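S.K.: Using only what follows, build the 3D model:
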Amino acid sequence: MHSSVWTTAGLVGGYLTARVTGIRPLGGAVLAGCGAAAYREWQRSAGTGTAAALTGCYLVAFGLSHPLAKRLGPWPAVLSVSAATAAAAHAFADGRGSGAE
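M.R.: From the prediction side, this is the model:
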């Protein structure tokens, strides 16, 4: 699976899990698990340095979603950072033609 799918699942799924259950740490577990899966994909397709940079992007996106939610609303914020993170994952790792589809 492409890492952009993992990052989207982590950010959107983590938010949705926390919102529906009311258990923020459970949403964090979804975020972390999907982030770990994305990291493995990034490391395999683009190397450790790129994987570390994209992990930073993923974490910054999560952090930015909170202040953005105050301006845009929660769903637009989560969807915006998810799209940006998926685009970065595609540009720097998934789009490199690893052949894994």
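S.K.: Going by C-alpha atoms from here, please, whenever you check contacts or count neighbours.
M.R.: Fine.
S.K.: need the helices for this structure, in chain order.
M.R.: Remark: helices assigned in the chain by DSSP state H are 3-21, 24-46, 48-72, 74-92.
S.K.: From the rest of the structure, what touches stretch 83-100?
M.R.: Stretch 83-100 is touched from outside by 1-5, 7-8, 42, 45-46, 50, 54, 57-58, 61, with contacts defined as Cα atoms under 8 Å, 6 or more residues apart in numbering.
S.K.: Please pick the buried ones from those residues.
M.R.: 2-5, 7-8, 42, 45-46, 50, 54, 57-58, 61 (16 or more other Cα atoms under 10 Å).
S.K.: Between which two of these is the distance greatest?
M.R.: Spatial extent of the buried ones among the contacts of stretch 83-100 (Cα to Cα) is set by the pair Ser45 and Ala61 at 21.4 Å.
S.K.: Count the residues that sit near Pro25.
M.R.: 12 (other Cα atoms under 10 Å).
S.K.: Another for comparison:
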Amino acid sequence: MAMIDIKSPENVSTAAVVSLGLLGGWLSARETGARPLGGVVLAAAGGWAARSWLAKTNPATTAALTGLYVGGFGASHPLAKKIGAWPAVAVVTAVTAGAAYALSDAK
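M.R.: Modelled structure (predicted):
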């Protein structure tokens, strides 16, 4: 028996992982002042989600969801100038997590 039992990719809730990556990455960077730490959280969650998307769906859906995840991160910056940082991160997280659920987790 292994000390750490990691879920198989098919059993991971990627909507939750995406939320952790976007919200947790932003919060980590904001609270520590270390932007690279936020990037580590963002990248780790994105990699974990992409692993599951590939196992659950197909390469095209995986690429689309990965693009949305990275694009959401990028879009949150200009959106923050219009509506504020916290609302911007919440909006892109909701959109990305909703897409992850609809295109991968609900299947």
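S.K.: And the TM-score between these chains?
M.R.: Superposed pair, TM-score by TM-score structural alignment, normalised by the length of structure 1: 0.92. Supporting alignment: 96 aligned residues with a Cα RMSD of 0.7 Å.
S.K.: Distance check, the aligned residue in structure 2 for Ala91 of structure 1 against Ala29 of structure 2.
M.R.: Aligning on TM-score structural alignment places Ala91 of structure 1 opposite Ala102 in structure 2. Going from Ala102 of structure 2 to Ala29 of structure 2 by Cα to Cα, to the nearest Å gives 29 Å.
S.K.: Can you pick out the residue with more neighbours from the two?
M.R.: Per other Cα under 10 Å, whichever of Ala102 of structure 2 and Ala29 has more neighbours is Ala29, with 17 against 12.
S.K.: Now do the same for the more buried one: its match in structure 1.
M.R.: Aligned by TM-score structural alignment, Ala29 of structure 2 pairs with Ala18 of structure 1.
S.K.: got the contact list for its match?
M.R.: Applying Cα under 8 Å, 6+ apart, the residues contacting Ala18 of structure 1 are Arg24, Pro25, Leu26, Gly27, Gly28.
S.K.: Reformat the residues you listed as JSON lines; add distance to Gly14 of structure 1.
M.R.: Putting the contacts of Ala18 of structure 1 into JSON lines (distance: Cα to Cα, whole Å) gives the following:
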{"residue": "Arg24", "distance to Gly14 of structure 1": "9"}
{"residue": "Pro25", "distance to Gly14 of structure 1": "9"}
{"residue": "Leu26", "distance to Gly14 of structure 1": "8"}
{"residue": "Gly27", "distance to Gly14 of structure 1": "4"}
{"residue": "Gly28", "distance to Gly14 of structure 1": "6"}
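S.K.: about what we covered before: tell me which of the contacts of stretch 83-100 of structure 1 is nearest to Ala69 of structure 1?
M.R.: The closest of the contacts of stretch 83-100 of structure 1, once distances to Ala69 of structure 1 are taken by Cα to Cα, is Ala61, at 11.9 Å.
S.K.: That closest one touches Ser82, doesn't it?
M.R.: Yes. With contact defined as Cα atoms under 8 Å, Ala61 of structure 1 reaches Ser82; the gap is 7.4 Å.
S.K.: What residues in structure 2 pair up with stretch 48-59 of structure 1?
M.R.: Going by TM-score structural alignment: stretch 48-59 of structure 1 matches residues 59-70.
S.K.: Just give the closest residue to the residue nearest the centre of structure 2, not the sequence neighbours.
M.R.: Against the mean C-alpha coordinate of structure 2, by Cα atoms, centre = their mean, the closest residue is Val18 at 2.5 Å. Spatial nearest neighbour of Val18 of structure 2, excluding adjacent residues (Cα to Cα, 6 or more residues apart in numbering): Ala97 at 5.8 Å.
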